[in-house]
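Asker: fold the following for me, if possible:
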Amino acid sequence: MNNINILWVDDEIDLLKPHILFLEKKNYKVTPCNSGSEALDILDEKNFDIVFLDENMPGLSGLETLNEIKEKRDNLPVVMITKSEEEYIMEEAIGNKIADYLIKPVNPNQILLSLKKNLDHSRLISEKTTSNYQQEFRKIAMELSMVNTHEEWATLYQKLIYWELQLESIEDIGMFEILESQKNEANTQFGKFIDKNYVSWFEANTDAPTLSHNLFKEKIVPELSSEQPTLLVVIDNLRYDQWKAFEPIVINYYKKEKEFPFYSILPTATQYARNAIFSGLMPSDMEKLHPNYWKNDTDEGGKNLHEAEFLEAQMKRLRLTHLKHEYYKITSLKGGKKLVDNFKSLKENDLTVIVYNFVDMLSHSKTEMDVVKELASNDKAYRSLTQSWFKNSPLLEMIQQAQQLGFKLILTTDHGTINVKNPSKVIGDRDTSLNLRYKTGRSLTYEEKDVLVAKDPKSIHLPSLSMSSSFIFAKNDLFFAYPNNYNHYVSYFRNTYQHGGVSLEEMIIPFVVLNPK
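Answerer: Take a look at the predicted model:
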């Protein structure tokens, strides 16, 4: 440790000579002084890394000196040292953002610990995190070669997210690049796993995960009761890591009872996955049973206009008509604020469902594409943007009100999203669907290695637009591009957030049950 300058302020500074010598032997440079006013003069002349400040001094007291220091150098760490254990002094000092609080008599090791905690904190955490991930990297690499069930994939993906968030805070670019390559490898293997197993998930007596169409019946219904109102929030297009980014804010108001990942159906797109949640049906069954509500890709008009009706029909089918419920879709700040103003009236419902469209609007913001690309240029920035939105959103106000009114809270989503990096050429006729991560149509030409193919859409319970229609889903971070106007198209959509295809980010998504604190 070199070049760390400490200002130590104490009216009995001579008695602290042994402590100062101890620190100087450890290569810290200590400037001693006897009073608050002298300390303030020295701070005008010289820069310091940290201040040790006695609370009980004649003239300017420690607390008064602390106030003056904070006005001059708000970010300078100050450690308060006091004989007194009176609570009001602690509260005053903490309110003024002290770095630490020590009670006399202090020994040299306490001082050293405080220095390490405040000045070496980032380096020590960074070194420990890097070392831990290096050990974990080998374990994850081994798991990747052996993972073979949907549960194992969900666990592995959560582990990758955990390390992504840990490494994000230490800003070690080298480690981050290693993790990125590991995520990439994981997505390659995951694509093969889905290719091999997805069709079998719809057969009887197979080990299938909870999928979009059985989420309501299997996981939400058991939580419903006429004894406690439930608020179900479906945040459109929310990745698992984005939930983890704002989970600490939610935990201020709610305690987590259950959390588990479930799988979005394919395509991982709103009209398929979210309609499946609310109807409790796969898309081919929605088309058959509710032809007046279901729209295919090539049909005109909005594809998600009948979620309330789908939910109504599912609740009738499950014999839940005794539960009073209401459905709301929030697509604008104005709509969110209006619901906040009327939130108290929702306490009369057994179930209130809110679909919140913010994240989807952000990732689809084509008209502001350059701005969104700048603000969310990578996953770290995308998480940060989501967290910032959530902190300032009407949704947080709703959650705060729900907590005060005693609501159970269920948070989930319909599918995730992935930052697409690499184009994959595709050719189709003019009736081919427009999505960048999946295509449906006749006579599709594509790169076999880049896609999961459903030549018979019925095998995965999807509607066929015609006798010869098929579906293709992009794997990993690929996006589909047509050969005509190829370069312009690729530069426009590369590094944007898209969904509809096969990736850990799109398919493995959060379901969380919380109760008010």
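
Asker: only C-alpha atoms for contact and neighbour calcs from this point on.
Answerer: Noted.

Asker: now His415: how far from Ser84?
Answerer: 56 Å (C-alpha to C-alpha, to the nearest Å).

Asker: of these two, who's got more company?
Answerer: Set His415 next to Ser84 and count neighbours by other C-alpha atoms under 10 Å: His415 wins out with 32 against 13.

Asker: ok, now how distant is the more buried one from Asp49?
Answerer: 47 Å.

Asker: Pro283 too?
Answerer: Relative to Asp49, and taking C-alpha to C-alpha, Pro283 is found at 62 Å.

Asker: more crowded one of the two?
Answerer: The residue with more neighbours, out of Pro283 and Asp49, is Pro283; 27 against 16, by other C-alpha under 10 Å.

Asker: quick one: the helices in the stretch 1-150 of the chain, in order.
Answerer: Per DSSP state H, counting those that start in this stretch, the stretch 1-150 of the chain carries helices over the ranges 17-25, 36-45, 62-72, 87-95, 108-119, 121-146, 150-170.

Asker: the structure of the following sequence is requested for comparison with the preceding one:
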Amino acid sequence: MINILWVDDEIDLLKPHIIFLEQKGYQVTKCQSGTEALEIIDDTNFDIVFLDENMPGLTGLETLNEIKERRANLPVVMITKSEEEYIMEEAIGNKIADYLIKPVNPHQILLSLKKNLDHSRLVSEKTTSNYQQEFRKIAMDLSMVNTYEEWVDLYQKLIYWELQLEGIEDVGMTDILESQKTEANMQFGKFIEKNYEDWFQPKTDAPVMSHTLFKDKIVPELSDKQPTLLVVIDNLRYDQWKAFEPFVNNYYKKTSELAFYSILPTATQYARNAIFSGLMPADMESLFPQYWKNDTDEGGKNMHEGDFLREQLKRLGLGHLKHEYHKITNLKAGKKLVENFRSLKDNDLSVIVYNFVDMLSHSKTEMEVVKELASNDKAYRSLTVSWFKNSPLLEMIQLSQQLGFKLILTTDHGTINVKSPTKVIGDRDTSLNLRYKTGRSLTYQDKDVLAVKNPKSIHLPALTMSSSFIFAKGDMFLAYPNNFNHYVSYYRNTYQHGGVSLEEMIIPFVVMNPK
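Answerer: Next comes the predicted model:
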């Protein structure tokens, strides 16, 4: 039974309300002052308190403060005759559960109770019911989806329901959604296999991709009248963006959002260099051999993004734009940029590459503690949100809002939790990535990968005349037969990228203006 404490110096006038609640099965304890209420609260566990604001002796606000000190999680509904703004602000600042203006009727009270005490159950039941209806529609869409736009719509729908179901107690619904995501990735792999190569043909309808993103979507936003901050968060999935978007919305309002496609491989050295150069990897290799490194080359593969950006701006006739490029790879570098952030206001374009999410996903394969913290997509999102709320990046976004920057937020590729090993054999020069391989004489399971015999057909460098690429589909990861079981147990349920999946390829691009 729900136990209510109702505090009002005119409690006798509320008898009809109390009888109404008791008939609904609630138990109501009455008292007439704040002092009396505090004595009762010390001795009795209540589920909720209705508190009159205007009482002799201890006022409602004073009583509220005392209640919150003693029982921080006890919901308190403030009831007042006054509509003065400062009273509302005081009450809300003290985390009241609800705020009602007298005269209240019994149904308002009942609604407040439902909202505060039955909220989780009601939301859970409604969400489950809505998803059950939507499940059939998604299943039907899956059998018919046939364009890159339709795949974006379907993936965004799956993310929406994943986030909705995250807060409910029905694990069965989450399992059903997971099976739909698995089916969707299987169909998506077939779609990419059939269409990806055609996207590079002249006059073909193709999505915005890594190498066209800057020219098609970023350049139109640049202006010498307003500085622009471009933030590229490495390895950011669409669901992770949606999870921390509300914190960015405190400072910025969204003017546009689109999902674009990462090129293959969905790996940093390919996809992020493509964004900054505006070129596919094969063109980077031929035009800028001094900047491009292949998988088997020694040294860092993303050391020249700033150079690629400068060259692309010149090629687009924007060499006159004042710009800066910064890469943040650790907390110390992030804090240092925060300290010097105001100097960026004189630039037309400031670019920040933030490597945290990439480090997190890779560290998951190395650190058991992170493996525990990010054991599934829900936990991975939660960990990302926790980082973002406490990161120098959020401080930079706050400062950019104060300085009037336009904010563009995007990523280079996403990542997927790999669960299913598939055997591959290659020579000693084969690349090491778990989601793609490039090399000679690769042996693999045909159904598990997208195989490209001629890398030039998708504008990738060929290491030798006989080199090919393979990309793992769905949640597969590529494992060598040698020491297979140890390798599989080490990498299963870790976050990897480089292959073909909705999570890796369909990624966010958001333009925002300061509030």
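
Asker: before we move on, back to that, now the helices of the stretch 1-150 of structure 1 in JSON lines, with mean neighbour count?
Answerer: Converted to JSON lines, the helices of the stretch 1-150 of structure 1 look like this (neighbours: other C-alpha atoms under 10 Å):
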{"stretch": "helix 17-25", "mean neighbour count": "15"}
{"stretch": "helix 36-45", "mean neighbour count": "15"}
{"stretch": "helix 62-72", "mean neighbour count": "18"}
{"stretch": "helix 87-95", "mean neighbour count": "14"}
{"stretch": "helix 108-119", "mean neighbour count": "16"}
{"stretch": "helix 121-146", "mean neighbour count": "14"}
{"stretch": "helix 150-170", "mean neighbour count": "17"}
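
Asker: export the ones you listed as a markdown table, with columns for distance to Leu346 of structure 1.
Answerer: Listed next are the helices of the stretch 1-150 of structure 1 as a markdown table, based on distance: least, C-alpha to C-alpha, whole Å:
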| stretch | distance to Leu346 of structure 1 |
| --- | --- |
| helix 17-25 | 62 |
| helix 36-45 | 57 |
| helix 62-72 | 46 |
| helix 87-95 | 38 |
| helix 108-119 | 47 |
| helix 121-146 | 45 |
| helix 150-170 | 34 |
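
Asker: quick one: map Asp283 of structure 2 onto structure 1.
Answerer: Using TM-score structural alignment, the partner of Asp283 of structure 2 in structure 1 is Asp285.

Asker: report the buried residues of the helix or strand hosting that match.
Answerer: Assigned by DSSP states H and E, Asp285 of structure 1 belongs to helix 283-289. Neighbour-count burial for helix 283-289 of structure 1, counted by 16 or more other C-alpha atoms under 10 Å, picks out 283-287.

Asker: can you check stretch 187-203 of structure 2 too?
Answerer: 187-189, 191-193, 196, 198-199.

Asker: just the ones of those residues in helices?
Answerer: 187-189, 191-193 (DSSP state H).

Asker: how about those residues in TSV, adding distance to Ala267 of structure 2?
Answerer: Formatted as TSV, those follow (distance: C-alpha to C-alpha, whole Å):
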residue	distance to Ala267 of structure 2
Gln187	22
Phe188	18
Gly189	17
Phe191	20
Ile192	17
Glu193	18
